[in-house]
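[1] A structural model of the following input is requested.
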Amino acid sequence: MGAAKVLVVGCGGLGNEVVKNLIYQNVKDITLVDHDTVELSNISRQFFFSHEDIGRSKAVVIEEKVKERYPHMSITSFVKDVESFDIHFFESFDYIMGCLDNISSRMFLNNLVFTLRRDVIYIDGGVEGLRGSVKVVDRCSHFACVQCTLGNYATGGEQPGGQREGDVDGDGVPLPVCSIAGRPTNFTHCVLHSMHVAFEQLRGKKPNVSDRTHVLWIHEEAKKRATQYRIDHEDYHVTRQIVQNTIPTTISTLMVTSSIMTTEMHTVASQMGRGELQEVSPRTHHHSDVLYVGEKGFYLLHYKMFKNPQCIICSRKRIHITFKRSDTFGQLVRCIRRDYGVDRISVSTESAILFFAAGCLVGRGYERRLSATFAQLLDRGELRERDYLNVQAGGAPSFVFLLDVE
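    Next up is the predicted model:
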């Protein structure tokens, strides 16, 4: 473990605990990425931070405090979004520990590990209330990636402005908004009535759940309605939780989930027989996911989720290929046609279609692009020096070329 290079993405509650565990596991090379700053609400459950750190970068604060206590360690922090890094940055690590609170960044890291030149293990952790989940993404295993299991991730609370697909009552059961106008039976119903009905009727606009004055107004109106129907009042924090559809994270859940993450990392490293990963394919894992349930005790569920053969991320064939800047795009197309025995192919990047062999699209410039050199495509911004190309050959399964331009 001491030789492993670990990237921790996210320095919130889960990231704090993961960094602590890595230090105790004798990991000596840690890199932190987080663009967020310390807030007052973080201090109660994120032990690296104190009142003096409010307003400062989370990643920088952790780096400073770890260096102060463990000067022999190599720890580096970056105050930026993880998606802003070049792909080469990630290839220097053995493990990526995802301590994130949104799906988009999870998807970015998941997709990333399947495009790197070397094997990097992605361990994703998530917490919600008294539950935690951990997923190990290893492209050399037979288990599912995040894309395969996207339906298992909740989306509530990720959309800006507090927009959600639906509200829930006090027992977590979906509550149709049309029923809110009826007789309330608990304080949650009063809050939802104040938010969806009273606010618009009395103030002529929809509430902004990120605006504290709006939430306070909703809280006071909810108390009036609760009094009218002889329902006990709740405090402001309960109202805010209902309005913003948030579930508070407990310290115990963070500790358990982070321990599972670093234990899974230790297990993989032990199988390899060394700190850094070896190029072994496929590797053997006993499970792909771990679920912690803590509402009525302490339960750990280990289970296997296998790859979806139709997954566009982990089930596609990936091939490395290198060309010179003076080579033409047509040479790449001819190479694909020759080596794979196909004629009708399409080649695209994330942002554009570069080539499409179809009569209906003649005249759109695809054929003219064949004579362009890679240097010209780079200068025009149609290609990056290290890009991955999605290739569809007739009715065959798609595959990906990891293209290097020297």
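[2] going forward, measure contacts and count neighbours with C-alpha atoms only.
    Will do.
[3] what sits up against the strand or helix carrying A59?
    Assigned by DSSP states H and E, A59 belongs to helix 58-69. Contact with helix 58-69 is made by 11-12, 16, 32-38, 48-49, 53, 73-79, as judged by C-alpha atoms under 8 Å, 6 or more residues apart in numbering.
[4] could you pull out the buried residues of it?
    Neighbour-count burial for helix 58-69 flags K58, A59, V60, V61, I62, E63, E64, V66 (criterion: 16 or more other C-alpha atoms under 10 Å).
[5] for the residue nearest to the spatial centre of the chain, helix, strand, or coil?
    Closest to where the C-alpha atoms of the chain average out (C-alpha atoms, centre = their mean) is R106, at 1.5 Å. Here R106 is recorded as helix under DSSP: H, G, I helix; E, B strand; the rest coil.
[6] would you mind measuring from it to Q25?
    25 Å (C-alpha to C-alpha, to the nearest Å).
[7] L14 too?
    For L14 relative to Q25 (C-alpha to C-alpha), the value is 16 Å.
[8] out of the contacts of helix 58-69, which are buried?
    Buried among these (16+ other C-alpha under 10 Å): 11-12, 16, 32-38, 48-49, 53, 73, 75-78.
[9] so which of these belong to helices?
    N16 (DSSP state H).
[10] which of the buried ones among the contacts of helix 58-69 fall in strands?
    Taking DSSP state E, the ones among those that sit in strands are L32, V33, I75, T76, S77, F78.
[11] mind listing the helices for the stretch 251-400 of the chain?
    251-272, 329-340, 366-369, 374-379 (DSSP state H, counting those that start in this stretch).
[12] helices or strands up against the third one?
    Using 3 or more C-alpha pairs under 8 Å, 6 or more residues apart in numbering; DSSP states H and E, the elements in contact with helix 366-369 are strand 353-356.
[13] before we move on, what about the first one?
    Using 3+ C-alpha pairs under 8 Å, 6+ apart as the contact criterion, the elements in contact with helix 251-272 are helix 13-24, strand 121-128, strand 131-137, strand 289-293.
[14] most packed of the helices of the stretch 251-400 of the chain?
    helix 251-272 (a mean of 20; mean count of other C-alpha atoms under 10 Å).
[15] that's a helix at N245, yeah?
    No: using three-state DSSP, the assignment for N245 is coil, not a helix.
[16] one more, for comparison:
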Amino acid sequence: MVGDGDVVMSDGADRHKHLCKVLYRKSPFADEDCFQPGEETRKYLQEECKVLVIGAGGLGCEILKDLALSGFRDIHVIDMDTIDITNLNRQFLFRSRDVGRPKADVAADFINRRCGHMGVNVTPHNCKIQDYAEDFYSQFNVIIAGLDNITARRWINSLLHTMVEFDEDENPDGSTIKPLLDGGTEGLKGQSRVIIPYMTSCFDCSLDSFPPQVNYPMCTIAETPRLPEHCIEYVLVVEWDKHFPNRKLNTDSPQDMKWIFDQAKERADTFGIRGVTYSLTMGVVKRIIPAVASTNALIAASLVNEALKISTYCGPVLNTYMMYMGNEGVYIHTFEYEKKDDCLVCSGTIRNLSMPAATSLQGLIDSLCADPSLKLQRPSITSDKAVVFMSSPLLRKDHEYKLPMTLRQLVDEGVLGENEVLIVTDPIIPSKLKIRIALT
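    Here you go, the predicted structure:
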């Protein structure tokens, strides 16, 4: 029974009635110039729009499910991890028989098996996001990140900005802009964010708002441990290398993690410390943030809702930032995260620094790494005159002799120029930082 004003899609699929109501009708909330209700918009969504989901964990599983049930059909998912038994309580696409298998493969199989009759096809990529170049990411219309670490989120944010091309007037070419929808959860808190390269603030604009990663002093964990985390960290940092030299810990291996747990438990018993559990060991070693399934579901719904609006113009897009705070009640608020004038990724400006002439090159590098708005790890520096320093293991030895030299000495020897613009790169991001140093 079709009522007045109702529209049935050409394939008559009842499963997509909710899409009919959104995509086949005019809306007072939609952009009048861009939103064209009807069959053409539906066809674009289901036959042309290509979405990439980064991460197939707790948030990624929810995102994949929501995309498949919201009309998206051509979906790709990329994840480098394998399934651990501790994932099963919140990553609902996985079963106990899947432990040890790649997350991307299992998630794709599950969605294809359940939603393949709807035309949905999920393509898995079991690798790091850094394993693919620009041409891979350029094929997608929307990219949704459900990542749990800042380094990967910075990398994809930076890459999508470097892919944007500009015309003669320095205006970004819209066809090269790939929207990034970034989501994150922590217990009963979560956030979703819309990043349109060079149109909105980017991920790095908010970098200094993230709390620093917790690190325990070596003297504490080695001599006077007081917390179960101290015992776990000691085994991770000290004991592993003693017992397994030249072998990297595999955090996805149950055998490796059980060894860490057993050793930490033994050390805790020695010092009379209680509370070392396998779950806590996993959390300390993997830097796992506690996850709540309902928070993942809410944030994933927000991200897919924004993906639908960006893809079809059927409604106003989130003004950059939504925050959910479930630990204070069911409370959500949105706000615009403003662009940072000297952002490493999206400002395109030269960062001016004032440093004493007696500062060593090592001191300059340390200051760049300590800057909370940059958070670089292994910066390399070049000038128009010469290569100042390279952090690559293969090239570092050729430049280490410069580290104790002062900036004044480097200028006198022609390695640096007075007020010269220097290019700083770091493996953590594809972007380049431009700095100009005024010696004082």
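[17] could you give the angle of the helix holding A59 of the first structure to strand 74-78?
    160 degrees (axes from the mean of the first three to the mean of the last three C-alpha atoms, to 10 degrees).
[18] so where in the second structure does helix 58-69 of the first structure end up aligned?
    In the comparison with the second structure, helix 58-69 of the first structure aligns to the range 103-114 (TM-score structural alignment).
[19] how about stretch 289-305 of the first structure?
    Under TM-score structural alignment, the match for stretch 289-305 of the first structure is residues 321-337.
[20] end-to-end on the matching stretch?
    6 Å.
[21] and what of stretch 223-232 of the second structure?
    14 Å.
[22] report the buried residues of stretch 145-156 of the second structure.
    Buried, per 16+ other C-alpha under 10 Å, within stretch 145-156 of the second structure: A145, G146, L147, D148, A152, R153, R154, W155, I156.
[23] and if you look at stretch 204-224 of the second structure?
    Quick answer for stretch 204-224 of the second structure (16+ other C-alpha under 10 Å): D204, C205, L207, I221.
[24] would you list those residues in CSV and tack on secondary structure and distance to E229 of the second structure?
    As requested, these are arranged in CSV below (DSSP: H, G, I helix; E, B strand; the rest coil; distance: C-alpha to C-alpha, whole Å):
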residue, secondary structure, distance to E229 of the second structure
D204, helix, 30
C205, helix, 32
L207, helix, 26
I221, helix, 9
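[25] how about the equivalent of D262 of the second structure over in the first structure, nearest residue that isn't a chain neighbour?
    With TM-score structural alignment as the criterion, D262 of the second structure lines up with L216 in the first structure. With sequence-adjacent residues excluded and distances taken as C-alpha to C-alpha, 6 or more residues apart in numbering, L216 of the first structure is closest to Y236, at 7.4 Å.
[26] what does that neighbour correspond to in the second structure?
    Match for Y236 of the first structure (TM-score structural alignment): T277.
[27] doesn't F261 make contact with its match?
    Yes: with contact defined as C-alpha atoms under 8 Å, T277 of the second structure and F261 form a contacting pair (7.2 Å).
[28] want to throw the helices of the stretch 251-400 of the first structure into JSON lines with distance to A222 of the first structure?
    Formatted as JSON lines, these follow (distance: least, C-alpha to C-alpha, whole Å):
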{"stretch": "helix 251-272", "distance to A222 of the first structure": "30"}
{"stretch": "helix 329-340", "distance to A222 of the first structure": "64"}
{"stretch": "helix 366-369", "distance to A222 of the first structure": "61"}
{"stretch": "helix 374-379", "distance to A222 of the first structure": "59"}
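[29] for V134 of the first structure, find the nearest of those.
    Minimum separation from V134 of the first structure across the helices of the stretch 251-400 of the first structure (C-alpha to C-alpha) falls at helix 251-272, 6.3 Å.
[30] which one of the helices of the stretch 251-400 of the first structure lies nearest to K304 of the first structure?
    By C-alpha to C-alpha (comparing all of these), the closest turns out to be helix 251-272, at 14.0 Å.
[31] just give me the match in the first structure for F203 of the second structure.
    Match for F203 of the second structure (TM-score structural alignment): V146.
[32] and that match, that one's in a helix?
    No: counting by three-state DSSP, V146 of the first structure falls outside a helix, being coil.
[33] now do the contacts for it.
    V146 of the first structure neighbours (C-alpha under 8 Å, 6+ apart): R106, M107, N110, V137.
[34] I75 of the second structure and I144 of the second structure: what is the separation?
    11 Å.
[35] who's more crowded, these two?
    I144 (26 against 20; other C-alpha atoms under 10 Å).
[36] so that one, which of the three states?
    Once three-state DSSP is applied, I144 of the second structure turns out strand.
[37] before we move on, back to that, the residue nearest to the centre of the first structure matches what in the second structure?
    Under TM-score structural alignment, R106 of the first structure pairs with R153 in the second structure.
[38] how near is that match to I310 of the second structure?
    From R153 of the second structure over to I310 of the second structure (counting by C-alpha to C-alpha), the distance is 20 Å.
[39] please say which position in the first structure A307 of the second structure maps to.
    By TM-score structural alignment, A307 of the second structure lines up with M265.
[40] please consider this matter closed, and thank you.
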